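Enquirer: Sequence and predicted structure are below.
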Amino acid sequence: MPEAPTLAQRGTIERYHEAIARDLGEGAILSDRELMAPYLKEWRDLYRGVTPFVLRPRDTSEVARMVVHAAELGVALVPQGGNTGLVGGQIPHEHGAEVVVSLTRMSRISPVDQEGASVTVEAGAILSDVHEAADAAGLLFPVSLASKGSARIGGLIATNAGGVGVLAYGNMRDQVLGLEVVLPDGRVWNGLRALHKDNVGYDLKHLFIGAEGTLGIVTRAVLKLRPKPHALDVAMAAVADPDAALALLRRVRGALGDALTAYELVPRLGLEVVARHTPDTRRPFSPVPEWAVLVEASTMLPERSMREALEAVLARAYEDGLIADAVISQSLAEARELWRLRELMSEAQSVAGGSIKHDVSVPVAKVPAFLADATAAALSVVPGARPIPFGHLGDGNIHFNVSQPEGADKAEYLSRWEAMNEAVHAVVKRYGGSIAAEHGIGRLKAPLVAGVRDAVELDLMRTLKRALDPAGLMNPGRVLPEG
């Protein structure tokens, strides 16, 4: 059980509260327990933290002043965006000695630079609002994920989020042209450059992308926008197994080239739990196949040629027995219906009881073998458990989630979380993969980092942390293992 703050720590936190109130006013401080509750609970209920109060800055200057006072007094800070993270990095520890800094009030989006294909946004800007701003300017911001209506840009940058468009556009890192960051001593690094080419020294923005707030607080970003596709088609095909899905990927990629923007793998059990969780969703196939793939194609070229290529490659795959059936969207609404099946996959697993989750990646060619071995490993830990692996087959990122056995006790099952992680991650390591593909490390996986990174790499990361945050006050206990 985490220890409560000492008398000295409580005194320090009180002085910090006084300093903020004196400098920024009580309006910057949220201390009502009921109002603070949403900031202290991770949505899967894995973490419930404690904080003396929540700070809610309105601009970069206020963030900097909050950090200056924290550095002077030795108060640890936990930056938080939309609180949609899945590894606990945004939730304070239970000891109550960390102060949450919420960026939600900093949500401004500047006018889109159409000629430069970029937009400058504050860290608290909601992802779906950035999508709308880009769309209104005839452009596209390509990062998209299920929590787009609540996830915020600062958090997506801090975790180097991926989403469904990585195959075509890359992770969040690939969408950032420039950053503004408040450093652990309160200085502001202004790297808000809308340059596509800049080779003056180290590319410092990459230090902070994926650092999960451990090296500084991202306050603004210049995001790269892309041309908006003229046409978009979504198909779902029924396949016998992941090997067939991989073989189809090779064919689709060969036929569509750069027009292939997403390729997602979905298991039968996943489609079934979505149907139970959300009865109004579409049923593309009857009976439900063992596996399905969702294919998205988008292009700047004439629509007909892309659609004909997609229809032709699926028809050939059907004739060759590689797929059992397929449906292709006939409208944008139908495309959204098919995507909804995939986007509800994680949320819907709640109807199957407790779920032990793994966000992992392996080389694309090894995904089928990994799935077979990881399933065997999971069942060796909990016989009767029900793996529901799904995700981005096109880039090798699989959400290997394992639901409890039918009728099992949820709490007892979840108590096997660490044992299950250890077994599945051992398979990931054997296949040369990563235990954190797009959700970050946070608190959940920090103890595992030493087992998957060598001593030199760990030393380099710790050297960076000590150089930028020698007092260890920026999101302590996240990303890097203790020691």
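Expert: It's in.
Enquirer: Every contact and neighbour count from this point should use C-alpha atoms.
Expert: Will do.
Enquirer: And the contacts of the helix or strand Leu294 falls within?
Expert: Counting by DSSP states H and E, the element that carries Leu294 is strand 291-299. With contact meaning Cα atoms under 8 Å, 6 or more residues apart in numbering, strand 291-299 is reached by 229-242, 245, 256, 259-268, 306, 338-339, 342.
Enquirer: among those, which are in helices?
Expert: Among the contacts of strand 291-299, DSSP state H puts Pro242, Ala245, Leu256, Arg268, Met306, Leu338, Trp339, Arg342 in helices.
Enquirer: which among these end up buried?
Expert: Buried subset of the ones in helices among the contacts of strand 291-299 (neighbour count, 16 or more other Cα atoms under 10 Å): Pro242, Ala245, Leu256, Arg268, Met306, Leu338, Trp339, Arg342.
Enquirer: residues in contact with the fourth one?
Expert: Same thing as Arg268. For Arg268, the set of contacting residues under the criterion of Cα under 8 Å, 6+ apart consists of Val288, Pro289, Glu290, Trp291, Ala292.
Enquirer: who touches the spatially closest residue to Ala151 that is not a sequence neighbour in this structure?
Expert: Nearest non-adjacent residue to Ala151, counting by Cα to Cα, 6 or more residues apart in numbering: Gly82, 4.8 Å away. Gly82 makes contact with Thr104, Gly124, Ile126, Ser150, Ala151, Arg152, Gly155 under the criterion Cα under 8 Å, 6+ apart.
Enquirer: take a look at this one as well, against the first:
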Amino acid sequence: MSLNPADDRIATLIRSKLGDQVLRPVADRYLEEPRGRFAGRAGLLALPRTTEEVSVLVQVASEMRVPVVPYGGGTGLVGGQVMPHGPAPLVISLERMTAIRSVYPTENILIVEAGAILQDVQAAAEAQDRLFPLTLAAQGSCRIGGNLSTNAGGVNVLRYGNARDLCLGLEAVLPSGQIWHGLSRLRKDNTGYDLRNLLIGAEGTLGIITAAALKLFPRPSAIGTAMFQVASPEAAISLLALARDRVGEAVSTFELIHRQGLEFLSEVLPDARQPFETPPEWSVLIELGLATGQSPSDALEDIFVHAQALGLVQDGVIAQSEAQRGELWAVRERIPEANRLIGSVSSHDISIPISEIPEFVRQGEKVISGLGAFRINCFGHLGDGNLHYNVFPPKGQGRSDFEGQSAVVKRAVHDLVHAFDGSVSAEHGVGRMKTDDLERYGDLVKLDAMRAIKAALDPYGIMNPGAVLKA
């Protein structure tokens, strides 16, 4: 990519301070996002090796009033990592900053740089016989800085919380270029405003996270996994309550699966082995992590027996080996892949108060049927109220047949979510895709406070402009 005169001046200044090894040609992968909905642009790409180099880069950008787009693994689904409009930005990728800086097994703390791939962070914890529980489909390529910047969720939120709940301290470069040395290992620290929680979930609009102090947990000695056929979403919620009554906080995963997702697997991924001969209308994937001396199979069987007596479950499969566990998880994990192959008219990452989910599902079916003969695949993390509520064309038709209705479907779903006091962005973030939604549904006082914080920390508006808050 040839540089314009402004880019050339910035590049010269960066090279004078950091040498030739930081700047790289801008490859296409830094300008794309997984769903192909945004095409970004960039004037320069920088790959710093240290926090100090990040600081210099941001200082130069601040002096030259150049936009900065922080880049992690590029796996975000709402366009936060690409900037399609405005002046070509300086893209700062942390992919070289992957060090595991230190481990404190007795404190259950791991300090890592922001460019560390999530799967490598999990492996570093496992090497100390500990667990870092954040688990995502993209864990082989997403990076911990991006996970924190978006407050990522995943399948273990029910037991361990979001990324925010798994972090004790941060090191970050603020929009001025100053380094905040906040890598605290303290679990109690009431010394004023919590900058850590301000930066987590800010999607790079208030600074660049360069390292984090993460919480670790004991590894469960035994894991049990099962898929149960349930009568309805109401029955699924009652089953979750029953399971927690029987085994307490050992329930780490509780995923709701609708028949439509299983039918999509049969339609486009027929090699996926399904546990039931006939796809049930509703089923749940449940996983337990138990302490030494407890049998997960016995615990799951006990839950099933009690649930069956109450009419909550009709059938079930309890994994008897790691291979069977993998097969059950493959069903859940391949549903998004099948969704992509089918091609949605509109996809939604939403959160609903858990007890309201059954009524939301009922009303959602009425709302969508009023718009057309669409297929709905409603699935996701029932235990924390996060649903992936996706709307698809009728069989035999494609997404391109309904391009004009995508916005109408999205508006209808989000209006309904708002009516249920839910959130239109549960775990994917706001990015650039949902800034209008934030303006439409967000609390006005909160939005004013967010704008004031942005203006105070980033007076020149250089940090990821257009993400979260409209530029």
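Expert: Nice, thanks for sending it over. Since the model is a prediction, treat every value here as computed from it, not as a measurement.
Enquirer: Can you calculate the TM-score here?
Expert: TM-score for the superposed chains, counting by TM-score structural alignment, normalised by the length of structure 2: 0.96, backed by 469 aligned residues with a Cα RMSD of 1.7 Å.
Enquirer: returning to what we had before: inside helices: which ones of the contacts of Gly82 of structure 1?
Expert: Short answer: those in helices (DSSP H) are Gly155.
Enquirer: how far away is the equivalent of Leu18 of structure 2 over in structure 1 from Thr219 of structure 1?
Expert: Alignment note (TM-score structural alignment): Leu18 of structure 2 maps to Leu24 of structure 1. Computed with Cα to Cα, to the nearest Å, the distance linking Leu24 of structure 1 and Thr219 of structure 1 is 17 Å.
Enquirer: Closest one to Leu55 of structure 1 out of the buried ones among the ones in helices among the contacts of strand 291-299 of structure 1, please.
Expert: Among those, Arg342 lies closest to Leu55 of structure 1 (Cα to Cα), at 35.7 Å.
Enquirer: My guess is that closest one contacts Pro267. True?
Expert: No. Assessed by Cα atoms under 8 Å, Arg342 of structure 1 is found out of contact with Pro267, at 10.2 Å.
Enquirer: Compare the contacts of Gly82 of structure 1 and tell me which is most surrounded.
Expert: Within the contacts of Gly82 of structure 1, Gly155 tops the neighbour count with 30 neighbours, counted by other Cα atoms under 10 Å.
Enquirer: How about it, nearest residue that isn't a chain neighbour?
Expert: Of all residues not flanking Gly155 of structure 1 in the chain, Gly81 sits nearest, at 5.2 Å (Cα to Cα, 6+ apart).
Enquirer: Please verify my assumption that the one you found contacts Ser102.
Expert: Yes. With contacts counted by Cα under 8 Å, Gly81 of structure 1 reaches Ser102, the gap being 6.0 Å.
Enquirer: In structure 2, what range does the strand holding Leu294 of structure 1 match?
Expert: Matched against structure 2 by TM-score structural alignment, strand 291-299 of structure 1 falls on residues 282-290.
Enquirer: can you pull the contacts of the equivalent of Leu139 of structure 1 over in structure 2?
Expert: When structure 2 is aligned by TM-score structural alignment, Leu139 of structure 1 is paired with Arg130. Taking Cα under 8 Å, 6+ apart as the criterion, Arg130 of structure 2 is in contact with Pro105, Asn108, Leu216, Phe217, Pro218, Arg219.
Enquirer: ok, 6 Å please
Expert: In this structure, Arg130 of structure 2 makes contact with Phe217, Pro218, Arg219, judged by Cα atoms under 6 Å, 6 or more residues apart in numbering.
Enquirer: For it, give its distance to Val230 of structure 2.
Expert: 34 Å.
Enquirer: Repeat that for Gly293 of structure 2.
Expert: Counting by Cα to Cα, the gap from Gly293 of structure 2 to Val230 of structure 2 is 29 Å.
Enquirer: Compare these two and say which is more crowded by neighbours.
Expert: Ranked by neighbour count (other Cα under 10 Å), Gly293 of structure 2 and Val230 place Val230 first, with 26 against 8.
Enquirer: so the more buried one sits right up against Val313, yeah?
Expert: Yes. Counting by Cα atoms under 6 Å, Val313 is a contact partner of Val230 of structure 2 at 4.5 Å.
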